[in-house]
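Colleague: Quick one: sequence and predicted model below, then my questions.
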Amino acid sequence: MGFGFDAKTNDFKIINFVSMYDPTFESYSFQDVEDVVYQKEVYSLSTDSWRKVDGPQCFIFEDQRDTMTYTTGMSSWLAYVDYISQRDLFVLSFDMSDEVFLKTLLPDNVIGVALYVLNESIAMVAEREVEGQTLVFYHDIWLLLKVGVKDSWAKLFTIEPFADDVCRPLGFWKNDTMFWIKNGGQLVLYDPSTKQITYLQIHGDGDNMQLVIYMETLVSVKGGNEFEE
């Protein structure tokens, strides 16, 4: 579910969410939540071991592509409590150093659809339907200034519907510009200050394309028997 760095102990860690149920359980639909056991685990590269950590009972969107993000020392996901309705969204964050979960409620009447990183902070894309305009959605961009504090959300700008139907955002680039994937799989760059769309010569599977942030100073990750082999 998440991979990050613990600066306090100079350690790399993985956070995993586990759902366990009896093999005779007829349907993995979570409709009978009392029949499912949930736990959260963290893996430490330095000790090559897993251990359980306490955390709230909640669900993460099955499509992790745009609902998970990583800022310095913190993994975050869009989560919800009710599996059936998938409503009452919030941001669930895991502090890699303190190994604690933090919950941040969304602004009132806001439906978040994706999380990204903007200037080392959590940025959320929220979808909003305008009355009288069928199937026309506006996207509001929010920035979370402090994890765990609902009132620290700040609305940055609103993106009006694209004329040629760009289907979903991929992430941020420089100066708040955003990558979007157009229906048909073409990548475009959108500048919210000028509302200009730049068509890039990159095409792919729109459902599977994603933007990955990398560091040029990546170190060699080595530990455990499997890595040595």
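Modeller: Structure's in. What do you need?
Colleague: drop to CA atoms for contacts and neighbour counts, all remaining ones
Modeller: Fine.
Colleague: Quick one: neighbours of the residue lying closest to residue 182 once chain neighbours are set aside, just the number.
Modeller: With sequence-adjacent residues excluded and distances taken as C-alpha to C-alpha, 6 or more residues apart in numbering, residue 182 is closest to residue 166, at 4.1 Å. Residues near residue 166, counting by other C-alpha atoms under 10 Å, number 17.
Colleague: can you check residue 197 too?
Modeller: As a burial measure, residue 197 scores 16 neighbours (other C-alpha under 10 Å).
Colleague: correct me, but the residue nearest to residue 182 touches residue 179?
Modeller: No - the criterion here is C-alpha atoms under 8 Å, and residue 166 misses it with residue 179 at 10.3 Å.
Colleague: top strand in the protein by residue count?
Modeller: Secondary structure of the chain per DSSP state E: the longest strand is strand 11-21.
Colleague: next structured bit after that strand?
Modeller: Downstream of strand 11-21, the first helix or strand assigned by DSSP states H and E is strand 36-44.
Colleague: just checking, what packs against that following strand?
Modeller: Counting contacts by 3 or more C-alpha pairs under 8 Å, 6 or more residues apart in numbering; DSSP states H and E, strand 36-44 packs against strand 11-21, strand 49-53.
Colleague: Chain neighbours aside, what residue packs nearest to the spatially most central residue of the chain?
Modeller: Geometric centre of the chain, nearest residue: residue 68, 1.8 Å, by C-alpha atoms, centre = their mean. Sequence neighbours aside, residue 77 is the residue nearest to residue 68 in space, at 4.2 Å (criterion: C-alpha to C-alpha, 6+ apart).
Colleague: distance between the helix or strand where that neighbour lies and the chain's centre?
Modeller: Residue 77 belongs to strand 74-80 when assigned by DSSP H and E. Relative to the centre of its chain, strand 74-80 is centred 6 Å away, using C-alpha atoms, centre = their mean, to the nearest Å.
Colleague: Now do the helix or strand following it: distance to the chain's middle.
Modeller: Counting by DSSP H and E, the element after strand 74-80 in chain order, helix or strand, is strand 90-95. Relative to its parent chain, strand 90-95 has a centroid offset of 10 Å by C-alpha atoms, centre = their mean.
Colleague: just checking, residue 38 touches residue 18?
Modeller: Yes - when contacts are counted by C-alpha under 8 Å, residue 38 is listed as touching residue 18 (5.8 Å).
Colleague: ok, structure two:
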Amino acid sequence: MYGFVYDEVHGDYKVVAGFNNESYSYSFLVKVKMYSLNSDSLTSLEDFKSEVLGTESGVFVNGKLHWANSVYRRSGWDIISVDLADRTCGEVEQPYYGEGDFGWTLGVLGTDLAVFCKYQRIQDDVWVLKEYGVKESWIKMFTIDIPCDPRMGHKFCQFFCMSNKGEVLFHFG
């Protein structure tokens, strides 16, 4: 996992990256480091438990980089974050998405953190966190029926973005 952002609080460009800790045989401990361009320094952030270290770029919302990641203590996926101002790692509470087999990805709608739940590769539910840090403020904005052949797999057809007019753009390939 990684991210490159501009920290407005400190007027600094920063790179954040997570690495499996090689001293643990099962890689349950992940090291997170942040590079600051202003100070030309690499800082280690607090450790957090993780089974699966994703390779995705972080989603920047509310001064924090966010990733979807698996935590070994619980089943399923969590949203983890790195606060650029105070250099701490955290977790964002999620809503109940419902039953069924689905995959999900993080995104941004407007200035809000969003989760795109893909059910059986034929529809996406779009959840948005309207008030950051308040679990009850997650709302399901809408459901999108995906105009794709489900035999092609979800990697071939993904929600890409939405315009201010509510038009949806998909990425094929």
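Modeller: Thanks, I have the structure now. Just so we're clear, the structure is a prediction, and the values are computed from it rather than from any experiment.
Colleague: ok, back up a step: with residue 170 of the first structure as the reference, name the closest of the helices and strands packed on strand 36-44 of the first structure.
Modeller: strand 11-21 (23.3 Å; C-alpha to C-alpha).
Colleague: what's the closest one in contact with?
Modeller: 1-6, 35-46, 96 (C-alpha atoms under 8 Å, 6 or more residues apart in numbering).
Colleague: buried set for it?
Modeller: By 16 or more other C-alpha atoms under 10 Å, the buried positions in strand 11-21 of the first structure come out as 11-17.
Colleague: In PyMOL, how would I select just the buried ones from the contacts of strand 11-21 of the first structure?
Modeller: Paste this into PyMOL to select the buried members of the contacts of strand 11-21 of the first structure, with burial taken from 16+ other C-alpha under 10 Å:
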select buried, resi 2+3+4+5+6+38+40+42+43+44+45+96
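Colleague: circling back to that earlier point, quick one: residues contacting the residue nearest to residue 68 of the first structure.
Modeller: Per C-alpha under 8 Å, 6+ apart, neighbours of residue 77 of the first structure: 60, 67-69, 91-93, 115.
Colleague: cool, and residue 196 of the first structure?
Modeller: residue 190.
Colleague: Next one: it from residue 143 of the first structure, what distance?
Modeller: Remark: distance between residue 196 of the first structure and residue 143 of the first structure (C-alpha to C-alpha, to the nearest Å) = 22 Å.
Colleague: do the same with residue 123 of the first structure
Modeller: Taken as C-alpha to C-alpha, the span from residue 123 of the first structure to residue 143 of the first structure is 5 Å.
Colleague: Could you do residue 102 of the first structure as well?
Modeller: For residue 102 of the first structure, the distance to residue 143 of the first structure - C-alpha to C-alpha - is 17 Å.
Colleague: where do the helices sit along the first structure?
Modeller: With DSSP state H as the criterion, the first structure has helices at 224-228.
Colleague: Residue 123 and residue 143 of the first structure - which one has more neighbours?
Modeller: residue 123 (24 against 21).
Colleague: The more buried one pairs with which position in the second structure?
Modeller: Aligning on TM-score structural alignment places residue 123 of the first structure opposite residue 114 in the second structure.
Colleague: isn't that match right up against residue 108?
Modeller: Yes - using C-alpha under 8 Å, residue 114 of the second structure is in contact with residue 108, at 5.1 Å.
Colleague: How many residues are close by residue 130 of the second structure?
Modeller: Applying other C-alpha under 10 Å, we find 17 other residues in the vicinity of residue 130 of the second structure.
Colleague: any idea how far the aligned partner of it in the first structure lies from residue 19 of the first structure?
Modeller: Aligned against the first structure by TM-score structural alignment, residue 130 of the second structure finds its counterpart in residue 145. For residue 145 of the first structure, the distance to residue 19 of the first structure equals 32 Å [C-alpha to C-alpha].
Colleague: Likewise for residue 118 of the first structure?
Modeller: 32 Å.
Colleague: can you check residue 47 of the first structure too?
Modeller: Remark: distance between residue 47 of the first structure and residue 19 of the first structure (C-alpha to C-alpha) = 24 Å.
Colleague: Same question for residue 10 of the first structure.
Modeller: From residue 10 of the first structure to residue 19 of the first structure the distance is 30 Å (C-alpha to C-alpha).
Colleague: now swap in residue 96 of the first structure and tell me
Modeller: From residue 96 of the first structure across to residue 19 of the first structure, the span is 21 Å (C-alpha to C-alpha).
Colleague: now residue 7 of the first structure
Modeller: The value you get for residue 7 of the first structure to residue 19 of the first structure, if C-alpha to C-alpha is used, is 29 Å.
Colleague: try residue 172 of the first structure
Modeller: In this view, residue 172 of the first structure and residue 19 of the first structure are 33 Å apart by C-alpha to C-alpha.
Colleague: again, but for residue 116 of the first structure
Modeller: Distance of residue 116 of the first structure to residue 19 of the first structure, computed by C-alpha to C-alpha: 26 Å.
Colleague: and what of residue 46 of the first structure?
Modeller: For residue 46 of the first structure, the distance to residue 19 of the first structure - C-alpha to C-alpha - is 26 Å.
Colleague: Quick one: map residue 102 of the first structure onto the second structure.
Modeller: Aligned counterpart of residue 102 of the first structure in the second structure: residue 90 (TM-score structural alignment).
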